[in-house]
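Enquirer: okay, predicted coordinates and the sequence, questions at the end:
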Amino acid sequence: MNENHPRLVASISPEWSIPQVADALSRALAGDGPALAAAPISQQSVPAEISVVVPTSGSTGAPKEVAFTSAALLASARAAHKFLGAEPGEQWSLLLPVNHIAGINVLVRALELSVPVVGIEDAAAYTAIVPTQLHRALHGDQQLLSHLQGCKAVLVGGAAASSHLLESARKANISVLTTYGMTEMSGGCIYNNQPLSGVEVKISATGNIQLRGPMMAAGYLNNLSAWKNATEDGWFTTSDLGELVGKEIRVTGRSDDQIISGGEKISLGAVEKFLSQEFHEQEFIACGVPDLEWGTKLVLLSNLDINIESVRDKLKNSLGAHAVPKGFLTVENLPLTSLGKPDRTIARELYLAAN
């Protein structure tokens, strides 16, 4: 990034209305105002070419301040609209927080279609949600359900959605499509397992998904070495493991959600995904806690009473004996991030506090 002629930064304030955020974003993208930070960042100015900064959640370490050019964010919006067949004048609804790239993306797309975003109370052609919101729409949130049913397409991303949840949504006349991506790629860049226009995908020697495209971020403002380590020849190496099946990319797990228990590697995401398919009405979070015997032991949290014997048998038969949890806890509400991902840090604390 060019350090000459730094540009001032304005951070989104919780007091700002959505029209105020959209106006600040529009001016930032056009170069007529300061760069916009989705949340407070460590710097008061950024390189001149940077328009937007989105701090990551920091779920795997200290938050990284991801910097974007206008060209990257607009490339993402245009690729999404090309896939959807969106036309100027069609509206997006904003159902996600604007301190994440997913919310920023909705605003950029609305600017591209020259129509302000609307809320849940108004009709929209397109929207973006996380699986938790989809689950709530199908289990009692009538206003959200009605809104989603009225959309031409509902983008579901931020976390993996089970096949049962997606099928239930389609049966409820919600036109869902899955998105995969990360902040560093301006959010979702794979729709229904297909790369958007301009996106290239390959699998590294270690099995990690690598992505390249015009929507890639410019770097981490506060961690240049981490960006250098994650990128090579224009490719961004993700923490997701995957495979290419024909023209489709399939995510099979994460390289950073594994624990080693008794010398055996266990994928927490694989355990959660399997259980969500076996117990459709129940939610689970798997995490590791310190243990004298196992080093780290696998424990399981759920929002409903756990049929321990059934869970043990199913996991043992499908994933192996090492994937059977050594501890169980039922909590009223599972801890999730604002984008619906499991918050394993809080889950671990809840388990330890209860035991």
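Expert: Looks like it came in fine. Numbering: from 1, shown residues only.
Enquirer: for the rest of this, base every contact and every neighbour count on C-alpha atoms.
Expert: Noted.
Enquirer: identify the residues contacting the helix of greatest length in the chain?
Expert: As assigned by DSSP state H, the longest helix anywhere in the chain is helix 70-84. Identification of contacts with helix 70-84 by CA atoms under 8 Å, 6 or more residues apart in numbering yields 29-30, 49-52, 87, 105, 108-109, 112, 153, 186, 189, 196-198, 214-217.
Enquirer: another structure for you, compare them:
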Amino acid sequence: MGQFINTYHTLTLEGITRSGEILRDYCSAQLSDKGIADWEIAIYQFCLDWLSSDDTIVAQTSGSTGTPKEIQIQKKHMVASAEKTIAYFNLEPGDTASLPLSANYIAGKMMLVRAFVGRLNIIGMAPCSNPIAELKQHVNFAPLVPMQVINALQTVKGEWPVDTIIIGGGAISDIYKEQLRLKQTAFYETYGMTETVSHIALKNISESSFLALKGVSFSSDERECLCIDAPDVVSEKIVTNDIVQLNSQTSFSFIGRYDNVINTGGIKLVPEKLEAKIVAHLKTPFVISSLPNDLLGEELVLVYTDPTLTKAKLSDIFRNTKLTKYEMPRKAILLSQLPLTETEKVKRACLKGLIAKADAQCIMKKIIFKP
């Protein structure tokens, strides 16, 4: 028997409120339906796990920086995290929240915990590329990944039927932020990970720095990587591989991943910083990566997905950016698609291995630029 005393055992799903044994029986009955979809299975199974006497929930990391792994998360930490978000956004009992993300991952699980803790009405949705287009009603709160936001911008006309959207799993480029600012919806970027039980810092898309949620503080190590102290959501201090500019104990600006740094001829470059310079000029999905080079150690490579881009067009794009001569890619490689995790993050390590194989089937074209 676990020590966690679960006082949050009532859930409103699709406008119907169930509690305790009634909720448990309902979820079990739904799971016995052989025609149930995978995304629904994840929701009902999480509810059963939440209502169990166990102190912990199993969660899987996304795998964007390595092999996905399962970790045990304390339910008391999940409650504390939910309370922070509910307080920050002033969510009230009866408010409606949509769940267009898989409940197999922490972002989806935490939306359900917020519904339990805050007595929100949760609207389950099949995870898709454009959940805004699929919404049938107005909702107060919703989590999206960047791809879902961008697809909605390109297809949904007029105002979106959501009061507040939190964006996780990656950064939104400035060109899209300009369009989002014209919406009545409030948009916030999140910073967090499975180990911190979802986000521990937020920033409005109009701001440049992340601000810590209540009870969270920051420091940095000798690599200038972020260290997180959040005792009510994680038992130990977390040292990340995220390079940041630390503004204060409760504020930072994200620079890039330490393990993504490219060392080319002794000059260390952060690909995320280079991508931020290019993104306003290149509309197709792309990533800055590297290939082994006998002279430089590593050489910069632009990996892109638009077969209509010629060498001349790419050269024009590079000229219009603010890249220095050391930041200029030496090659551009066309892929049919970028390798992504299930949560739509680029698998950078996988991509490096892929483009290093000259005979890889998905490599369609390689363009070489003069250094």
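Expert: Happy to help now that I have it. Just so you know, these numbers come straight off a predicted model, no measurement behind them.
Enquirer: care to give me the TM-score?
Expert: Laid over one another, the chains give 0.77 as their TM-score (TM-score structural alignment, normalised by the length of structure 1), with 307 aligned residues with a CA RMSD of 2.8 Å.
Enquirer: re earlier: just the buried ones from the contacts of helix 70-84 of structure 1?
Expert: With burial judged by 16 or more other CA atoms under 10 Å, the buried subset of those is 29, 49-52, 105, 108-109, 112, 153, 186, 189, 196-197, 214-217.
Enquirer: how close does whichever helix or strand comes after the longest helix of structure 1 sit to structure 2?
Expert: As assigned by DSSP states H and E, the chain's next helix or strand after helix 70-84 of structure 1 is strand 92-93. For strand 92-93 of structure 1, the mean deviation from structure 2 after alignment is 1.0 Å (mean CA distance after the TM-score superposition for structure 1).
Enquirer: corresponding residues in structure 2 for strand 92-93 of structure 1?
Expert: Aligned by TM-score structural alignment, strand 92-93 of structure 1 corresponds to residues 97-98 of structure 2.
Enquirer: and the matching stretch, how far out from the chain middle?
Expert: Its chain's C-alpha centre lies 17 Å from the corresponding centre of stretch 97-98 of structure 2 when counted by CA atoms, centre = their mean, to the nearest Å.
Enquirer: now stretch 147-154 of structure 1
Expert: That offset, for stretch 147-154 of structure 1, works out to 20 Å (CA atoms, centre = their mean).
Enquirer: return the set of buried residues in that stretch.
Expert: Applying a neighbour-count criterion of 16+ other CA under 10 Å, one finds 147, 148, 149, 150, 151, 153, 154 buried in stretch 147-154 of structure 1.
Enquirer: against residue 277 of structure 1, how distant is the second one?
Expert: Applying CA to CA, to the nearest Å, one obtains 23 Å for the distance of residue 148 of structure 1 from residue 277 of structure 1.
Enquirer: same thing with the first one?
Expert: As judged by CA to CA, residue 147 of structure 1 and residue 277 of structure 1 stand 26 Å apart.
Enquirer: again with the last one
Expert: From residue 154 of structure 1 across to residue 277 of structure 1, the span is 22 Å (CA to CA).
Enquirer: now the fifth one
Expert: Look at residue 151 of structure 1 and residue 277 of structure 1: by CA to CA, they are 26 Å apart.
Enquirer: tell me where the stretch 251-355 of structure 1 has helices.
Expert: For the stretch 251-355 of structure 1, helices defined by DSSP state H, counting those that start in this stretch occupy the ranges 268-278, 308-319, 344-354.
Enquirer: sorry, that was for the stretch 51-200 of structure 1
Expert: 70-84, 101-112, 131-138, 142-149, 163-171.
Enquirer: just these: most buried one?
Expert: helix 101-112 (a mean of 23; mean count of other CA atoms under 10 Å).
Enquirer: now the angle from it to helix 70-84?
Expert: On the basis of axes from the mean of the first three to the mean of the last three CA atoms, to 10 degrees, helix 101-112 of structure 1 is oriented at 80 degrees to helix 70-84.
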